[in-house]
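In: Sequence first, predicted model second:
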Amino acid sequence: MSTKTLLALIAGLSLTAPLGACASMMTSASPTAVAAGAGFERIADGVIVTPTEGEARRVRLQVYGPETIRVTAVPDASFDLPPSIMVVTGPAPTPFEVTQSGETVSVKTAETTAEVSTVTGAVRFLNAEGQEVLAERPGREIDPITVTDQRGEQSFETVRQVWESPADEAFYGLGQHQQGVMNYKGRDVELHQHNTDVGIPLVVSSRNYGVLWDNNSITRFGDPREYTMLDETLTLRDQTGRFGGLTASYYVDGQLKVQRQEREINYEFIRDQLRWPEGLKKQADQPVQVGDMGRAGQQGVRVVWEGTVEAFEGGEHKFRLYSSGYAKVWIDGKLVMDRWRQNWNPWNHDFGVEIPADRQVSIKVEWTPEDGYIALRHQNPLPAADQGALSLWSEVGHAVDYYYIGGSNMDEVISGYRTLTGKSVMLPRWAYGFWQSRQRYSTQEEVVGVVRRYRELGLPIDNVVQDWFYWPENAWGSHEFDAARYPNPTQMVADVHAMNANIIISVWPKFYPTTEHYKQLAAIGGMYTRNVEAGARDWVGPGYANSFYDPYLAAARELYWKQMSDSFAGMNFDGWWLDSVEPDMHSNLDVPERTLRMGPTAIGPGALVFNSYPLVNAENVYKHFRAENDDDRTYILTRSAWGGLQRTGSVLWSGDVVATWDDFRNQISAGINTNMSGLSNWTHDIGGFAVESRYSNPAGMTPENKAEWDELNLRWFQFGAFSPVFRSHGEFPLREVYNLAQPGTPLYTAFGDQMRLRYRLMPYIYTLAGDLYHRDDTMMRGLIMDFPGDVKVRDINDQYMFGRELMVAPVHEYRSRERSVYFPAGADWYDLYTGQKFAGGRAQTVAVPLERIPVYARAGAILPTGPAVQYTAENLGGPITLTVYAGANGSFELYDDAGTTYAYERGEFSRIPMRWDERSGVLTIGARTGSYPGMPASRTFNIRWIGGPDAAAGDFGAATTKTVQYTGAAVTVSR
């Protein structure tokens, strides 16, 4: 029996609650030939081709829909693959034809044709007009690899597929990454779950197709080669010109202590700390305790590397700086990187530099560690033919396995992805209100007191979060409250609910071995044990042994939920914060060791399923919570994701990002590409989670630092108000609005105005949320989605559409009071606050006063806004203002439902269509369709028009032009 067959049998036996769809296995097992030709056989849902050349022995094409084709290439005769973790559907009944012409076999639906060569096995895809959309490059790579873990050696394949890509193609999606990149054409992205960096293996093309790569291991988009240390690909010389390395100078309090030649810049992982010079190592290894996360340690230490690098070939050389603490890089005298990150959470910062061949180029790296980590890696230029190609490589797999998803636009491609991986189930309405959180509330009174204070101040809020460490210090994973600090958790939740707010609680997949929960899970083989066996300690108190549970084992999933359900029974929490679900077994482990510690799993080694843990964990909680809570919508906040997370009622947040302007800006493109990866319910820590020491003591901040801190938080808050989920969270200083700014000050007023605007926009925002499910829409939209014909928008990484009516341009530079905004061609635009009109197709410098960021409504937009409220469920039948932005025809469908149940899945929702006719000046509010329990029988619609500068443009409570009483029948209103 083959290893693959054995793994599939193990998966089928152990996963009594399936991780993904078994339908795909059922359709692929032992295909029966319907018609045969030279080198191919027809099966019920497609064809199997046996090419005469190449590394794939057989290539299978399966029709999953009119524009969705699955391609599977295997190195042997068997298609007996484990069930997909991401994909939850099988081939859909779709008419198709199979024909052969010479050395080409074609599978043709009404919308798509897939052609496969009987010689090379290469596949290409054509649209309904017969035009080529995507073509594989012949010579896919399927190479054997042996994976060794605690169970011994197992055989798998390393796989890669390359597709040709024209020069004018752009790529989006791939999840959430922190490089500030919008268009990934020619870029390198590693899908490797990490705190702040989240992989989703979906590529969406400007040519209106997508590729869903069905592999759960570490995956690389772009260059498949691993970045190497400098000396492996470059010639190094130190400051004296001596060959072999760079001059490394170690300073303490400004005094040089050690100077030596080093051939690599490498303090990347825990294992690499042994490289420190004698006398400095102890400082580098100082533990970080609770309450000190992100604080400066290793005081006074600075390291400088200097010398020259020489390349054998010219071109753009790519560098990857992995760092925490303060790090700067100069190449050829130019500062190319300047970053800070909290010491315990380093990550990659990529940059490219043009370096000519055979010339010594100066390099300098300056690092203030603060107990952090650093490595500088490099990669030579790819051959010209490969630099812009679409390439996906995975470390461990069974086959090349991917889905081609066609469409007439990007929305259809994302819809096709959700057809494969699951609908984006609706969150409760309150999820789109304001969230207040902190690292961390330490007592019951703090939690209740925060909501109480917001209510006293009249600042709208819907949600508060109980973060980690509510348990006794030595009892992580017990799910028990420390009675001294939380004497009555049930009353805490009731008190929050009594103030018309909601509360979720942090539950990690991490356990101390001294807890009963760990022992119960370990007894059924449901714990990863290597972390404990290795003696790893976490950062709490003296440090405690710990590890994570195995969600791939069905019995462990059941027990994990039972422990949660039993522990919080009767407390009525509204949802779950699933933290550290990468999983982060122990910060700063090297990847091979981390992979070993997150396994072996019930379905194979950790390397095989490396990226999928957050999806499997969230889906387990979602299904159980939904089953036990009648018709109440689930809410999950999770720190990582994988393809399909949208089906689990989850919100992804961007992890423990830092409070810098660079990190703030990076959240914009990170959020857009996450949305374009099919996951729209996304959020971020407003203000940044971890802070530099210059911000950590509010009472001791210099006036200059205080001014920058205030502005950073306000600008980030303004972006948050126009993000799918609006949430403030971070380390000290305290992040409540009334702690960030004193009531009565202009700064406080600016925060409050953004909150009130968010709540005014709730009818619009909730319609966007409804369209996620009903229309597979996207909330935070790359400009290319709505303006595909405007090539100037392809690389814009700091503007986006919030829905289809509003364009947002966050301000992400300190002291900026103006910024350049590009207005996409094909529409005219109105400033949301002033009514000033801008023509599309050009960039313009606009004023950005501190109290607001640029937001524009497109001409023809119909924007619904609601009354001033303190929480999302208040005055649901209240008057709605419809602001019509003149200059073009437009339409909108106002969506509503009960807001907290799954009745919408049963058809219980309403839509009110609206249409603006520019020529006649008539707004038609169409007949309402559908209904739901509690739906207002009638509505008051206040209507106003914006056609140019208007002092009241941004005041959605101002007097309006027309008012109509709407009872569900169509009405018309003339301007």
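Out: That came through, no problem.

In: from here on, contacts and neighbour counts on C-alpha atoms
Out: Noted.

In: ok, then the element right after the top strand by length along the chain?
Out: If you go by DSSP state E, the chain has its longest strand at strand 152-163. Using DSSP states H and E, the helix or strand that follows strand 152-163 in sequence is strand 171-176.

In: which other helices and strands contact that next one?
Out: Contact analysis of strand 171-176 by 3 or more Cα pairs under 8 Å, 6 or more residues apart in numbering; DSSP states H and E lists strand 198-205, helix 661-675 as its packing neighbours.

In: Ser567: which of the ones you listed is closest?
Out: strand 198-205 (30.1 Å; Cα to Cα).

In: Remind me what whichever helix or strand comes after the closest one packs against, helices and strands.
Out: Going down the chain from strand 198-205, the next helix or strand is strand 209-213, by DSSP H and E. Contacts defined by 3+ Cα pairs under 8 Å, 6+ apart place strand 209-213 against strand 198-205, strand 400-406, helix 410-421.

In: swap the cut-off to 6 Å and go again
Out: strand 198-205, strand 400-406 (3 or more Cα pairs under 6 Å, 6 or more residues apart in numbering; DSSP states H and E).

In: what about versus this one:
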Amino acid sequence: MAFEVQEGGFTLNLGGRTILRHAPETPVLFIGRGDASIAMHHGHFDIEDYVIERVALRHAEIRGDKVYLSTSPASPAVLALRIDGNETDAAIAFEALDPAINRIWIRVVAEPGEHVWGGGEQLSYFDMAGRRFPLWTSEPGVGRDKSTLITWQADRRSNSGGDYYRTNYPQPTYVSSRRYALHVETTAWSAFDFRREGFHEIEVWDVPARIELWARPHFSDLVMALSDRFGKQPPLPEWVYDGAIIGLKDGENSFDRLEKYGDAGVAVSGLWCEDWAGLRETSFGRRLFWDWQYNAARYPDLPKRIAALAARGIRFLAYVNPYLCVDGSLYPEAEKAGYFAKKLESDETYLVDFGEFDCGVVDFTNPEASQWFAEHVIARNMLDLGIMGWMADFGEYLPTDIRLASGKEATLAHNEWPVLWAEVNARAVASRGKTGDAIFFMRAGYSGVQRYCPLLWAGDQSVDFSRHDGIGTVICAALSSGLVGNAFHHSDVGGYTSLFDNVRTPELLMRWAEMAAFTPVMRGHEGNRPLQNLQIDQDPEVLAHFARMTRIYVHLAPYLRMLSREAAETGLPVQRPLFLHFEDDARTYGIQTAYLYGPDLLVAPVIEADRSDWTAYLPAGAEWVHVWSGKRHAGGQDVTVPAPFGEPPVFYRADSAHADLFERIASVR
């Protein structure tokens, strides 16, 4: 790190890169005051800010080990910075000298043509250059494209249409093509604005604790540094490699349907029944009964069923979220103990409307409530029953007009909530000695979720090929989240959200299964409207195709096992952007429709309807072999290949140590 002082200004260089350049005429920092209005509707937030004041801090004065900033030489300092670091790492700590400050804007040096990636789990744009991204955990929305009919319908019906930047898992961290990474340590609402040619602007609705910076010679080194910072996941459980997790929510009939999968040759590692606690019918579709204990009417003799599956090497998975419905049996227990968050002006329990049913918010800032949920709900009601995995859903719904036991403002606790939720799940798993064996998966996240959550999933995609909410968005989600320390990612095969007569097709299910075979975990889902949507076991062709894809997944288990161990040791994700291993090929910087599966496999899933061929870019610096034909291609060019069902565009490096394994993919039947 080089910190150079000039007349009235300073420059911060890291690893030979200029990060900050402050002068009176081009200030780095702006401070101000704002008055935000935040309203939530079923996990969707309307957020507006009235900026009362924004002023530039033009004057910088160095005193001791701090930089004092003010509007002019004659004005008192209102903000102090302390900059520490070494040649490659730096931290800028912030100290507000004026308590009225609740907005800050920071300008970071940008270069023409620079690419930026990260931002947590982004679904629409992997390269964030040229756009602004608010960072606030929420429902992503339906369609997520204001120009489409489905988003218009969702907005008109329930304000749930979403937009390109909305995500369950935001994170104020980005990686630059200039080979540095930046993280803002804050839980406040923030935004990354990459629309200016000369600077990136970071906006925070609070004074952040610090900004952290890393400079490295290679992108892979940056990913490993971020993984060291946020925490690593354990390797995938051994049982996962045995096949797909079959998602069924059909009560006791789920076990009979599972046999149909097995008879069709599907390789099965688990049965996931999210309806284990019961169902309720709503206008959105079938919803779960949010009282986290097994429903004996829907699943009679469930403990025996789970044990019988385990004897066959098949794990049983369930579902849980951090809320309790008022008409369930756990609610009175938590209410009596004072475990729920309260209304602002009274000791009355705050209830959230989740769409035709109300729930209490278990207050995870209360250590006793957090421990109760981990031990009584997850450990006893799930793990002790033999459940070895679950969807740990939600986490993004914390209202901002709520009172927490810690006294922390809900606007500052909102983004942090998914991390607290992940910690509760991880604590329960650890309490039974099952870390690395039992697995839970989450869609919501924020900075630090990496150290607790062993597996992400991409959330509730629409059951279609749409640009901003369909099958292709899960590639973008895996790549962006992987860069900031999340090694394992997967999605619902076939998508989830079916609204306004938008239903699954056999084509979509088969294309999704093809992609899922080349991800860390294959898992199905019946969706929010199971009766209106095609299920895998309802179409013989779809079922046979799915069975073969699961066998390909199992065939690749030795390679995936190696990648899993590598992820636990280094933090490198299983699904990687092409530039992570081909950083000298600038063409790879903007690609978000293909990924490297480890260093040696290139996967370019078919993510458009009615296609029988597909074009993929093969990075320069390697010779590539098409898995299905065996044909070799030089890197540095676009290649169009046939893509019939069952032959997704996949290529491997000709010089790979795993070439024999990859060559045999085509022979898997």
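Out: It's in. Note that the structure is a prediction, hence the values are computed from the model and not measured.

In: coming back round to it: adding distance to Asp149 of the first structure and mean neighbour count, write the helices and strands packed on strand 171-176 of the first structure out as a markdown table.
Out: As requested, those are arranged in a markdown table below (distance: least, Cα to Cα, whole Å; neighbours: other Cα atoms under 10 Å):
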| stretch | distance to Asp149 of the first structure | mean neighbour count |
| --- | --- | --- |
| strand 198-205 | 24 | 27 |
| helix 661-675 | 33 | 25 |
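
In: need the helices and strands packed on strand 209-213 of the first structure in CSV with distance to Asn215 of the first structure, can you?
Out: Below are those laid out as CSV (distance: least, Cα to Cα, whole Å):
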stretch, distance to Asn215 of the first structure
strand 198-205, 8
strand 400-406, 7
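
In: quick one, helices of the stretch 151-300 of the second structure?
Out: Assigned by DSSP state H, counting those that start in this stretch, the helices in the stretch 151-300 of the second structure fall at 219-230, 253-263.

In: Most tightly packed of those helices?
Out: Most buried of those, by mean neighbour count (mean count of other Cα atoms under 10 Å): helix 219-230, with a mean of 21.

In: In the first structure, what stretch matches that one?
Out: Using TM-score structural alignment, helix 219-230 of the second structure corresponds to residues 410-421 of the first structure.

In: Superposed on the second structure, what's the mean shift for that stretch?
Out: Compared with the second structure after the fit, stretch 410-421 of the first structure shows a mean deviation of 1.4 Å (mean Cα distance after the TM-score superposition for the first structure).

In: Map Leu123 of the second structure across to the first structure for me.
Out: Using TM-score structural alignment, Leu123 of the second structure lines up with Gln178 in the first structure.

In: Need the three-state assignment for that match.
Out: coil (DSSP: H, G, I helix; E, B strand; the rest coil).

In: same deal with Gly930 of the first structure?
Out: strand.

In: and Ala567 of the second structure, what pairs with it in the first structure?
Out: Checking TM-score structural alignment: Ala567 of the second structure goes with Leu772.

In: what about its match, how many residues close to it?
Out: By the measure other Cα atoms under 10 Å, the count of residues near Leu772 of the first structure is 23.

In: any idea of the angle the longest strand of the first structure forms with strand 400-406?
Out: Relative orientation of strand 152-163 of the first structure versus strand 400-406 (axes from the mean of the first three to the mean of the last three Cα atoms, to 10 degrees): 30 degrees.

In: coming back round to it: distance-wise, check the match of Ala567 of the second structure relative to Asp76 of the first structure.
Out: 41 Å (Cα to Cα, to the nearest Å).

In: Okay then, goodbye and thanks.
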